[in-house]
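[1] attaching a predicted model along with its sequence, questions to come.
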Amino acid sequence: MPSRRFARASFVGALVWCVLLWVPLAPGAGVFDLVSRLVLLAVLVAVPMLLESTCDLWDNDSLAMRLASRSVLAASLLGAAAFLAPTGMRAGVLTLGWAAFSLLVAAEGARRLLAMRREGLWRAEEVVLALGLVALPGGAAWLTMSRWGIDPGPYGPLVVLLTAIHFHYAAVIAPLWAGFLGREIRQRWTGAHLAYTVLASAVLAGTPLVALGIALSRTPAGGTAAETLGVLLLTVGAIGLGALALGLAPRMDDRWGGVFVGVSGGSLLLAMVLALWFHLGDGLGIGAPDVEWMVPRHGWLNGIGFALWGALGWRRLKPRAVPPEALAPEARRPEVNA
């Protein structure tokens, strides 16, 4: 089963990530070291674990997901090995497995979007989940460029690596997390679903605007306006979703699942408040922290607090998140007494 393969991959990946905490990584010390470890947390643990949950919520027998589930362990381990090799062609080649894997995941996301269009069943949470899958190649592309030493800006190696982590967390992990949140809200807190739809849309719109602003920052056009708007949409939307997760947590039947999701939502809220301060503090006259101060706090809140606790929480809650209409017809047939 694809879901079991993703589960095994996330378990092995977690062990490898713990071992790598004691191993020097090639990108370097300081901020580079921390960002590298957070990227590896996404590649080795968070993304495979969230994909396991998506398999159990949707049809998991598509060709793309079968191939993705068979390749995820090798792809993630090769991606981790890329951080042990010096920056250059060898390290870049090691990331190509993750890039190929990401294309399979994106193909599944595109298939699900087409199915929604064909059936006319547009639900915000399902669209968010599918778009999270579609976005993975963006993160893989920046990861490959970072380890290969390709700088398209030039932005500098740190910005390239930060863009890779931005895509993995903001464009992939956050939409998948938000999709699961929306499913639970639809079932347990229907009065909050409109607010959820608006906030999730803001996150989806903000992520590419931030990337566009970064891309334009080294051109004559400049990207300040696009990046500022993207940061506002992304941070405000994420803060709102974090607050919704905190409000939803006590409504869940599974107490520990609710605790995990509540911790995840609270961590997201705090991380995005810091991001808002970092980007807008100077403009508002309240001073903004520097990168050296910001990255450890924002990074660990996002990596451990939001992504890891969130992935664990949704993994525990996923059987309760399946809506009746997603079940196969034979699963909905009433029992017939003999």
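    Thanks, I have it. Values in this document were obtained by computation on a predicted structure and should not be read as measured data.

[2] every contact and neighbour count from this point should use C-alpha atoms.
    Will do.

[3] by contact count, what packs against the host helix or strand of residue 139?
    Secondary structure from DSSP states H and E places residue 139 in helix 136-148. Contacts defined by 3 or more CA pairs under 8 Å, 6 or more residues apart in numbering; DSSP states H and E place helix 136-148 against helix 89-94, helix 96-119, helix 157-166.

[4] now the angle from it to helix 157-166?
    150 degrees (axes from the mean of the first three to the mean of the last three CA atoms, to 10 degrees).

[5] tell me the buried residues in helix 136-148?
    136-148 (16 or more other CA atoms under 10 Å).

[6] quick one: closest of the helices and strands packed on helix 136-148 to residue 204.
    helix 157-166 (12.9 Å; CA to CA).

[7] contacts only, for the spatially most central residue of the chain.
    With distances taken as CA atoms, centre = their mean, residue 173 lies nearest the centre of the chain, 1.1 Å away. By CA atoms under 8 Å, 6 or more residues apart in numbering, the contact set of residue 173 is 46-47, 50, 132, 307.

[8] distance to residue 117 and neighbour count added to those residues, as JSON lines?
    JSON lines is the format used below for those (distance: CA to CA, whole Å; neighbours: other CA atoms under 10 Å):
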{"residue": "46", "distance to residue 117": "29", "neighbour count": "28"}
{"residue": "47", "distance to residue 117": "26", "neighbour count": "26"}
{"residue": "50", "distance to residue 117": "24", "neighbour count": "27"}
{"residue": "132", "distance to residue 117": "17", "neighbour count": "27"}
{"residue": "307", "distance to residue 117": "30", "neighbour count": "27"}
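
[9] second structure for comparison follows:
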Amino acid sequence: MMNLIVGISIFLCLLAFRLKDLLVLEILLGASIFVFVPLVLMLLNEKSSIYNLFLRVLYLPSAIGAALVLAFGQTYWVLIWTFFTAFICICGLGNLLKRGTRYLEEASIDIGFIYLALGGFWLLAYEAKWRVMGFDSLTILLTAIHFHYSAFVLPISAGLLGRKQMVKGRLFLFSVTMICAGPMLIAAGITYSRIIEFMSVALYAFALYVYSMLMMKTAFRSKIAKFLLSLSSISLMATISFSMIYAFGRVSDMVYLDINQMIWIHGAVNACGVVLPALAGWLIERPEASFRFRDIPMSRIKGRGQIGEGYLFRYSLVDDRQGLGLIDSLHDYQSPWFDAEAVSSAIRQFYENTGSYELSARVRWKSWFKPLAFFYRLLSTFVQQLNLPLSESRTRMGGKIYGISERKDGRESPRAWVRKNQHGETIFVAIYSKHMHNGETYMNIALPLPFSNMTGILLPRNQENGLFLSSRSRNGAYGDEGIYLALPFIKIKLPLEESFHILNKSKSELVAIHRMWIFGVEFLEIDYDIKKRD
């Protein structure tokens, strides 16, 4: 609240003493910097240290720097505001990388913060009189305002709307996706083609109409919040209609609205009729996020160059435990989603006494991915990790399990399963463990990579009398499932998914299907035959 009071005070002083020297566009820009940005930060303050840092330390000097540059035009002051928006961008990007896009409403909020940094850059370009991409100073200032207004606030408002949606249908998904992508598509159109610009504006406008209709249909706790957000939506539908008229005029070389009219219609009305009531409404309603960051246990072990079996011994990771399976007991994974007793004894034996089994595998890369798989194979052969063949011929795999030091790994009872092909080349080095959260036990599998590790968090389920393990999030449930890249300073949720389906073939034989997807598109399938050794 203090930063909002200070921001409004600075804005009023600026208007009182420098009003006659300010352009209308600079006043609109000031409204965002001194009113809307602190409103958003206050709205999304979730008592985390990073937001407290924003509110208590960074905003005030940044706002003063912005005020000085608007009042006196001294370019170097704008750097303070630019660095502030860049820091917000880094935090938004960090959240997006850690969380992934599974929670689209939260990703939309992150993207709003990322766009604000572009607003900071374009303001710097305007004050420094840079000729970016051949744009004149008016276009550069309009671009700065765009990224301080619609590109910043609308993705955040759409994300908050998503928090209110119990069921997120296709219209909502389309709307949020286009609200997030629209500013960049329109920017590309302005730069390269008026036809692309018009088509982008049309898609963006349709997405905003959908967003507005969903907003007016959504139930709210507060009638005042409902009124304010409905008012914002109605105003938005009006202003975006004028944007369509303006874009059509540009593509048809006809002037229906000139730029000065658009400044008042699209600028002033957006500030007072769209952004202000929307933020006020959300401050009253304050929808809670369904997702909460938590520190998922992950292995501390990271590779250094080549992995392979020798890596475990070079760095003294192996302990003296013997006779291990991939897990101690399948019953450890009992949950509302999984009944261990429903799984056959042969599958349980494989997981609990893995050394008694031998495997063969057929790797099938999807056709669209094969060119990438060729280059991937060159790298994996050197690293000796995730070293899958290009050929679809069946490959025999020998395996050995080693106990791994809990002290060095950091997880509970870790053990490494090293698989090699018939030529002695290492295919996988996977370190298995488990962790529990909210009454569910997950398989926690780390694959060391150079200076990092890739960790698959898989939840067991019953399916077709077999065992089904998946990193895919369940519909309507929020768990730890996912594939993560653990770097020294950040954990990133990757756009990858995988599943294993293990079934009985006979009393002594099992089959397993391992499938992987990237951005929801399947790129790999591995079929395993698993036999008990004689």
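    Structure received. Everything numeric here is computed off the predicted structure, so don't read it as measured data.

[10] got a TM-score for the pair?
    Once superposed, chain against chain, the TM-score is 0.79 (TM-score structural alignment, normalised by the length of structure 1); 295 aligned residues with a CA RMSD of 2.5 Å.

[11] one step back: would TSV of the buried residues of helix 136-148 of structure 1 with distance to residue 110 of structure 1 be doable?
    Formatted as TSV, those follow (distance: CA to CA, whole Å):
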residue	distance to residue 110 of structure 1
136	12
137	12
138	14
139	17
140	17
141	18
142	21
143	22
144	22
145	24
146	26
147	28
148	28
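
[12] and these, which is closest to residue 246 of structure 1?
    Nearest member of these to residue 246 of structure 1, counting by CA to CA, is residue 136, at 26.9 Å.

[13] grab the nearest non-local neighbour of that closest one.
    residue 102 (5.4 Å; CA to CA, 6 or more residues apart in numbering).

[14] sorry, back to before: got CSV for the helices and strands packed on helix 136-148 of structure 1, with mean neighbour count too?
    Formatted as CSV, those follow (neighbours: other CA atoms under 10 Å):
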stretch, mean neighbour count
helix 89-94, 20
helix 96-119, 19
helix 157-166, 20
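
[15] residue 270 of structure 1 is nearest to which of those?
    Nearest of these (CA to CA): helix 157-166, 16.7 Å.

[16] comparing the closest one with structure 2, how large is the average distance?
    For helix 157-166 of structure 1, the mean deviation from structure 2 after alignment is 0.6 Å (mean CA distance after the TM-score superposition for structure 1).

[17] so what touches that helix?
    32, 35-36, 38-39, 138-143, 145-146, 149, 151, 211.

[18] so which bit of structure 2 is that helix matched to?
    Counting by TM-score structural alignment, helix 157-166 of structure 1 lines up with residues 137-146 of structure 2.

[19] and stretch 98-112 of structure 1, by the same measure?
    Residue span in structure 2 matched to stretch 98-112 of structure 1, by TM-score structural alignment: 81-95.

[20] cool, and stretch 229-246 of structure 1?
    By TM-score structural alignment, stretch 229-246 of structure 1 lines up with residues 199-216 in structure 2.

[21] check the mean deviation of the matching stretch from structure 1.
    Relative to structure 1, stretch 199-216 of structure 2 is 2.0 Å off (mean CA distance after the TM-score superposition for structure 1).

[22] buried stuff in that stretch?
    Of the residues in stretch 199-216 of structure 2, those buried (16+ other CA under 10 Å) are 199-212, 214-216.

[23] what does stretch 11-27 of structure 1 give?
    So stretch 11-27 of structure 1, judged by 16+ other CA under 10 Å, has buried residues 11-14, 16-17, 20, 25-27.

[24] name the residues that touch it?
    By CA under 8 Å, 6+ apart, stretch 11-27 of structure 1 touches 33, 36-37, 40-41, 44-45, 73, 76-77, 83-87.

[25] and if you look at stretch 65-74 of structure 1?
    1-3, 5-6, 9-10, 12-13, 48, 60, 97-98, 101, 104-105, 108.

[26] equivalent analysis for stretch 186-201 of structure 1, please.
    Here stretch 186-201 of structure 1 makes contact (CA under 8 Å, 6+ apart) with 124-125, 128, 175, 178, 182, 185, 236-238, 240-241, 244, 248, 251-252.

[27] and if you look at stretch 308-322 of structure 1?
    45-46, 49-50, 52-53, 56-57, 177, 180, 183-184, 254, 256-261, 263-265.

[28] what about residue 432 of structure 2, which SS state?
    Using DSSP: H, G, I helix; E, B strand; the rest coil, the structure places residue 432 of structure 2 in strand.

[29] check the gap between it and residue 456 of structure 2 for me.
    10 Å (CA to CA, to the nearest Å).

[30] follow-up on the earlier one: out of the buried residues of stretch 199-216 of structure 2, which sit inside strands?
    When the buried residues of stretch 199-216 of structure 2 are checked against strands using DSSP state E, none is located there.

[31] can you list which of those are found in helices?
    199-212, 214-216 (DSSP state H).

[32] relative to the whole chain's centre, how far out is the helix or strand containing residue 396 of structure 2?
    In this assignment (DSSP H and E), residue 396 of structure 2 forms part of strand 395-403. Computed by CA atoms, centre = their mean, to the nearest Å, the chain-centroid distance of strand 395-403 of structure 2 equals 35 Å.

[33] that one maps to which residues in structure 1?
    With TM-score structural alignment as the criterion, strand 395-403 of structure 2 doesn't align anywhere.

[34] can you check stretch 502-513 of structure 2 too?
    Aligned using TM-score structural alignment, stretch 502-513 of structure 2 spans no residues in structure 1.

[35] with that, I have no additional questions.
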